[in-house]
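J.: Have a look; sequence and predicted model below, questions after that.
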Amino acid sequence: MRRTDRLFDIIQILRDGKLHRAQDIAERLEVSVRTIYRDMDTLAASGIPVEGERGVGYMVREAITLPPLTLTAEELEALNLGMAIVAEAADPGLRAAAESLADKVDAVLPTEVISEADTWKFAVYPFADAARGFAHMAPLRAAIKSRQKLDLHYRRIDGTLTHRKIRPLHMEYWGRVWTLTAWCEARDDFRVFRVDLIEDLTPLPELFVDEPGKRLSDYVPD
C-alpha cells in the first residue's frame, strides 16, 4: 500500500471522533506501530487536527473538510483544478504562485472551522491525484442531486478493478482529494470511494428514494 493511501485510510478511521490506539490502527492496516507514529506526525504537520500522543491514542475533534459556506462545490472544484494544473508545470515560478494562492485561500478561511488552516498546502496528496478525478465531478454532482444510480468501475488501492452499482449520496474534500460516500448495491452496505480512483462511471436509467438504513443520515464511519 502506498503511503498516501495509508494516510487516507487513517483519516477515514479517525473521522468518527473516537479515540483510537496506534496499536489498533497498525493491526488494521498491517503495519508497525512505529509507522503509525510517523504517519500521525505527517498528518499533524499537514494541518489535520489530530490530537493525542504515543501510548494513549489519537482522535480528530474538528471538522477537516472545507464547508460549503466558504466556497461552493463548483468554486472549490475550479480553484483546485487550476492549482492542480499550475502545480504540475515545469516553471518553478508558476509552482510558487500556486503555493502563494494556497496561502491566500488559507488566510480567508474562518478559523473556527479550520484552525490555523493549512489545508491548501496539504502535502499528503499531490495535485496530480486530485486532477485525475475532476472529469467525474460534474456527473457525480448531477447524480447526487437527481438521486440517480450510477454504474462505475473503481480501481481499488491494491490495483484491483471492481464493478459497482451505487446510490451516490455525498462528496467531501480531504486536502486535494475528493471522496464519494455511496450505498453500494453489490455489497449491500455503505462505501467511501476516492473520486480520483474511479476509472469510469455511467448514469443509469434508475432513480432511488430514501430508504431506512440506506440514507446518508444512517451512515456511520467505521
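T.: Received it, and whenever you're ready, just let me know what you need.
J.: From now on I want contacts and neighbour counts done on CA atoms only, so please keep to that.
T.: Noted.
J.: the helices in the protein, which residues?
T.: All helices of the chain, identified by DSSP state H, fall at 3-14, 22-29, 33-45, 73-87, 92-108, 127-133, 137-146.
J.: Out of these, which gets nearest to R167?
T.: helix 137-146 (8.0 Å; Cα to Cα).
J.: Now mean neighbour count too, for the helices of the chain, in CSV please.
T.: Shown next, in CSV, are these (neighbours: other Cα atoms under 10 Å):
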stretch, mean neighbour count
helix 3-14, 16
helix 22-29, 16
helix 33-45, 16
helix 73-87, 18
helix 92-108, 15
helix 127-133, 19
helix 137-146, 16
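J.: Serialize those helices to a markdown table and add fields for distance to E53.
T.: What follows is those, written out as a markdown table (distance: least, Cα to Cα, whole Å):
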| stretch | distance to E53 |
| --- | --- |
| helix 3-14 | 14 |
| helix 22-29 | 9 |
| helix 33-45 | 9 |
| helix 73-87 | 33 |
| helix 92-108 | 27 |
| helix 127-133 | 30 |
| helix 137-146 | 37 |
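J.: Next one for the comparison:
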Amino acid sequence: MSRAQRLLDLIQLLRGYRRPVSGAVLAEALGISLRTLYRDIETLNAQGAHIDGEPGIGYVLRPGFMLPPLMFSEDEIEAIVLGSRWVADRTDAALSGAARSALAKISAVLPPDLKAGLDTSGLLIGPGTAIATGDAELPVIRSAIRTERKLRIFYQDGSGRSSNRTIWPFALGFFDRVRIVVAWCELREGFRHFRTDRISKVQAVDKRYPRRRQVLLKEWRASEGIPNGSEFHY
C-alpha cells in the first residue's frame, strides 16, 4: 500500500468515529505499527487536518477537512477531469468558469507524474446538440436552491399557455438539450418540472419556503419512483 493510500484510508477510518478512538484500534485496522500511525497523524495535521488527541487517550477528526487532490487515485483524477470538462462545456457560464477554475487548482497541486496524466487525458467530451436558451436564469435558480428560497417565474408550457408561478425549487437537472427545474408549485399544489428555456422571467423572493429541501427531494423521488442515487429521466 502506498503512503498516500494509507493516509487516505486513515482519514476515511477516522470519519467513521464520532468519539475518540484509540491509536491501537486505528493501527490494527490499517495493519500498521503505532509508530507509523503517529507519524501519519502528524503528516495529516501538517496538511490541514484537525485530528485532536494524543497517545493513550484517542483521536478524533474535526469536521471540514478536505482531502488534497494528490491523495486521489489515477481513476479518481480522470473522473474529476472528465466531470469538470463536461460541466465546463454543458452548463451555464458561471458553473463553466467554476469548473475550469477548480480544474486549474487541482492541476496546480498535483505531483508531476499525475499532472502529466491530467494534461494528456484521453477522456474527452464530444460535441452535443445545441442547448436550449435559459442560461441567464440559472445562477438565480441555483442560489434559490442552495438557500431554500421561493422563486416567482413567468412560464410558458409546451402548448404555449403562459402563467405566473411561485415555486419552491429544490433540484436542477442538466440534460443534453435542456435544463429542468424541479420544484413544488404553489399554483398546482404539487411537484412540477419547468424547462428553463420556457421561463421568460425569474424573480427571487426573499422568503424561505416552509419545508426543507432534503425533505422535498425525498418526497419527489418517492412520487416519481426514483430510488436514491438513480438518474432522473425527463
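T.: Looks like it arrived, so ask away. Keep in mind that what you see is a predicted model, and the values were worked out from it rather than measured.
J.: Can you pull the TM-score for these?
T.: Once superposed, the chains reach a TM-score of 0.45 (TM-score structural alignment, normalised by the length of structure 1), with 118 aligned residues with a Cα RMSD of 3.5 Å.
J.: Would you tell me which of the helices of structure 1 gets closest to C184 of structure 1?
T.: Closest among the helices of structure 1, using Cα to Cα: helix 137-146, at 13.9 Å.
J.: helices or strands next to that closest one in the packing?
T.: Counting by 3 or more Cα pairs under 8 Å, 6 or more residues apart in numbering; DSSP states H and E, the packing neighbours recorded for helix 137-146 of structure 1 are strand 161-173, strand 198-207.
J.: can you list these in CSV and add distance to A107 of structure 1 and mean neighbour count?
T.: Conversion of these to CSV gives the following (distance: least, Cα to Cα, whole Å; neighbours: other Cα atoms under 10 Å):
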stretch, distance to A107 of structure 1, mean neighbour count
strand 161-173, 18, 19
strand 198-207, 32, 14
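J.: Now render those as JSON lines, adding distance to G93 of structure 1.
T.: Output for these, formatted as JSON lines (distance: least, Cα to Cα, whole Å):
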{"stretch": "strand 161-173", "distance to G93 of structure 1": "27"}
{"stretch": "strand 198-207", "distance to G93 of structure 1": "32"}
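J.: looking at those, which is closest to A73 of structure 1?
T.: A73 of structure 1 lies closest to strand 161-173 among those, at 9.3 Å (Cα to Cα).
J.: Which strands and helices lie in contact with the closest one?
T.: In terms of contacts (3+ Cα pairs under 8 Å, 6+ apart), strand 161-173 of structure 1 is packed against helix 137-146, strand 148-155, strand 178-184.
J.: Out of these, which is closest to L201 of structure 1?
T.: Between L201 of structure 1 and these, the shortest separation by Cα to Cα is 4.1 Å, and it involves strand 148-155.
J.: Now do that closest one: everything it contacts.
T.: Residues from elsewhere that reach strand 148-155 of structure 1 (Cα atoms under 8 Å, 6 or more residues apart in numbering): 143, 161-168, 197-208.
J.: please redo it, this time with the cut-off set to 6 Å
T.: Here strand 148-155 of structure 1 makes contact (Cα atoms under 6 Å, 6 or more residues apart in numbering) with 161-167, 197-204, 206-207.
J.: Of the helices and strands packed on strand 161-173 of structure 1, give the one that comes closest to N80 of structure 1.
T.: Closest to N80 of structure 1 of those is strand 178-184 (Cα to Cα; 10.5 Å).
J.: immediately after the lengthiest strand in structure 2, which helix or strand?
T.: In structure 2, with assignment by DSSP state E, the single longest strand is strand 162-174. The element immediately downstream of strand 162-174 of structure 2 (helix or strand, assigned by DSSP states H and E) is strand 179-185.
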